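*Asks:* Below are the sequence and a predicted model; questions follow.
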Amino acid sequence: MDKDTQFAVLVIGLPLLGLLYCGLIIAFLMNNPFGRENPLITGFMVMVVPFSVAATIWIKASAKAYKEHDMRNHSEAKKAHS
């Protein structure tokens, strides 16, 4: 996929994924008494799941960028020493 297609999928897919997630939360609260009786636990879980996914994606992307930057610096250093 080229960068424009990836961006379009991100712009269209992310809000749809958010709507689906909200729908699942509402369905959980409607059908499960535990969710209504324990709002702190439910709220914490609702908060932690997207945060964990976002943090994982962010860390993987950062690690990839640092690795590419480090490899580029090593190749430039080898050329300078040659």
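*Replies:* Now that the structure is in, tell me what you want to look at.

*Asks:* CA only for contacts and neighbour counts going forward, please
*Replies:* OK.

*Asks:* any idea how far the residue nearest to the spatial centre of the chain lies from residue 3?
*Replies:* For the chain, residue 54 is the residue whose C-alpha lies nearest the centre (C-alpha atoms, centre = their mean; 2.8 Å). Residue 54 sits 20 Å away from residue 3, going by C-alpha to C-alpha, to the nearest Å.

*Asks:* Against that first model, consider the following:
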Amino acid sequence: MHTTSLRKVGGSIMLTVPPAFLDQLHLQAGATVGLVIDNGRLVVEPAARPRYTMAELLAEAEAAGVYPLPAEEREWIDAPAVGKELI
């Protein structure tokens, strides 16, 4: 078990994480993590990356003003799958 000290930084308390732990979790400075208290323990875990549907992505594109798509691109998006591109 690795031990570390909590430090006051401005109005917050900082917890340092050793680089080896960050490497194992594929995290780096600026990464978003979740914090929970579980049976009196502080648990820090990587935050799940959001998964978006095509409809959500297109709605976001419309809100940004880059949608509706030209007819040729719309045709491509609506075309049936021809390989293993479906998950």
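*Replies:* Received the coordinates, thanks. Just so you know, these numbers come straight off a predicted model, no measurement behind them.

*Asks:* Now the TM-score, please.
*Replies:* Counting by TM-score structural alignment, normalised by the length of the first structure, the TM-score of this superposition works out to 0.29. Behind it: 35 aligned residues with a C-alpha RMSD of 3.1 Å.

*Asks:* Which elements pack onto the host helix or strand of the residue nearest to the centre of the first structure?
*Replies:* In this structure, residue 54 of the first structure sits in helix 39-81 according to DSSP states H and E. Contact partners of helix 39-81 of the first structure among helices and strands, from 3 or more C-alpha pairs under 8 Å, 6 or more residues apart in numbering; DSSP states H and E: none.

*Asks:* redo that, cut-off 10 Å
*Replies:* Identification of packing neighbours for helix 39-81 of the first structure by 3 or more C-alpha pairs under 10 Å, 6 or more residues apart in numbering; DSSP states H and E yields helix 3-31, helix 33-37.

*Asks:* Dump those into JSON lines; add distance to residue 70 of the first structure and mean neighbour count as well.
*Replies:* JSON lines is the format used below for those (distance: least, C-alpha to C-alpha, whole Å; neighbours: other C-alpha atoms under 10 Å):
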{"stretch": "helix 3-31", "distance to residue 70 of the first structure": "23", "mean neighbour count": "12"}
{"stretch": "helix 33-37", "distance to residue 70 of the first structure": "47", "mean neighbour count": "13"}
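
*Asks:* I'd like to know which of those is closest to residue 68 of the first structure.
*Replies:* Across those, the minimum distance to residue 68 of the first structure, taken as C-alpha to C-alpha, is reached by helix 3-31, at 17.6 Å.

*Asks:* Now do that closest one: distance to the chain's middle.
*Replies:* Relative to the centre of its chain, helix 3-31 of the first structure is centred 12 Å away, using C-alpha atoms, centre = their mean, to the nearest Å.
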